[in-house]
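In: can you look at this prediction? I've put the sequence above it.
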Amino acid sequence: MSDTTPRTGKKNLTEMRRNARSLALQALYQWSVAGQSVTEIDAQFRVDNDMSNTDTQLFSELLRGVIGSSRDLDEAFRPFLDRPLDDLDPVELSVLRIGAYELKHRLQVPYRVAINESVELAKIFGATESHKYINGILDKLAQRARADEIRARRNNNG
């Protein structure tokens, strides 16, 4: 079933995208700790996980896009960190990279959605208070990466 079939409503599409982000986070974590190639990880996740309720295109885009631009993404949020990049927990780092990737490269995703989805990932997979840390960093990044969108939103809301 494709994402555009009548039986796939907005809630299901949202769930499919959330599943894609969740699996992408797990795959990125694996990449960061095990050092496997993106091709190996992508193939392994497709075999080992039920992808029937997952936006597989988004999964691959996040996995490959984040890995391919990880240095650029790290530099984008590094100014907002309160510690060296190497001191970040691998889960936090992977969540930040996903959020930064969406803010910088998936402009069709509203900035508030990109931040919220990353915060939700941190709540599920991260340390107890990591979601607050993720929220603060991505909010600051959004001020730079999505300044026009944020300004337009403020102007439209009065």
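Out: Alright, I've got the coordinates.
In: C-alpha from now on. contacts and neighbour counts both.
Out: Noted.
In: just give me the residue closest to the centre of the chain.
Out: Central residue of the chain (CA atoms, centre = their mean): residue 98, 2.7 Å from the mean position.
In: second structure follows, compare the two:
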Amino acid sequence: MKPSERRKARRLATQAIYQWQITQDNVADIAQQFALEQDTKGVDMEYFRDLLYGVSVHTKELDGIYSPFLSRPIADLDMVDKAVLRLASYELTRREDVPYRVVINEAIELAKAFAAEESHRFVNGVLDKVIKQLKK
């Protein structure tokens, strides 16, 4: 598995998670829609599905991992930031095959690509605290 294929899977998953958060549509329908309508060349689609389904199934648990480190209520979070934090929290707790440094770096890159201008700093700060908590 090439790192670029997982990177592309994370990008696609972030978009799919965002759509799921906004629409609350069935996750299987969103996964199918993305598989049919998005450019999936070079995307690890198995990893994409794992991230999308994993985040949707474990949302409450994932929110509980990063929410203690937020400076505002989770309901006030930007939806893109929330999607990135949920995806990263999932990888940190459920994908032990991915080093935490990779997870944080990828989350920062996703925030830079999709979120507001300073979101990557916010995401980095929250995930640094999550890592410290998980290592205890």
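Out: In hand now; what should we look at? These numbers come from a predicted model, not from an experiment.
In: TM-score of the superposed pair?
Out: Here the TM-score for the pair of chains, by TM-score structural alignment, normalised by the length of structure 2, is 0.97; 136 aligned residues with a CA RMSD of 0.9 Å.
In: picking that back up, OK, contacts around the counterpart of the residue nearest to the centre of structure 1 in structure 2?
Out: Aligning on TM-score structural alignment places residue 98 of structure 1 opposite residue 87 in structure 2. By CA atoms under 8 Å, 6 or more residues apart in numbering, residue 87 of structure 2 lies in contact with 14, 51, 55.
In: what do we get in structure 1 for the first one?
Out: The pairwise alignment with structure 1 assigns residue 14 of structure 2 to residue 25, based on TM-score structural alignment.
In: which residue lines up with residue 25 of structure 2 in structure 1?
Out: Under the alignment by TM-score structural alignment, residue 25 of structure 2 pairs with residue 36 in structure 1.
In: excluding covalently adjacent residues, which one is nearest to its match?
Out: Of all residues not flanking residue 36 of structure 1 in the chain, residue 30 sits nearest, at 7.6 Å (CA to CA, 6 or more residues apart in numbering).
In: now find how far off-centre the host helix or strand of the one you found is within its chain.
Out: Assigned by DSSP states H and E, residue 30 of structure 1 falls within helix 10-34. When C-alpha coordinates are averaged (CA atoms, centre = their mean, to the nearest Å), helix 10-34 of structure 1 and its chain have centres 8 Å apart.
In: who touches it?
Out: 3, 36-38, 41-42, 45, 53-56, 58-60, 62-63, 67, 90-91, 94-95, 98, 117, 121.
In: mind listing what's buried in stretch 34-41 of structure 2?
Out: Within stretch 34-41 of structure 2, the residues scored as buried using 16 or more other CA atoms under 10 Å are 34-35.
In: regarding it, how distant is the last residue from the first?
Out: Start-to-end span of stretch 34-41 of structure 2 (CA to CA, to the nearest Å) is 12 Å.
In: where in structure 1 does that stretch fall?
Out: Alignment note (TM-score structural alignment): stretch 34-41 of structure 2 is matched to residues 45-52 of structure 1.
In: contacts for that stretch, please.
Out: Residues outside stretch 45-52 of structure 1 that contact it (CA under 8 Å, 6+ apart) are 23, 27.
In: what about the residue opposite residue 63 of structure 1 in structure 2 once aligned, distance to residue 91 of structure 2?
Out: By TM-score structural alignment, residue 63 of structure 1 lines up with residue 52 in structure 2. Relative to residue 91 of structure 2, residue 52 of structure 2 is positioned 11 Å away (CA to CA).
In: one more: residue 2 of structure 2?
Out: 17 Å.
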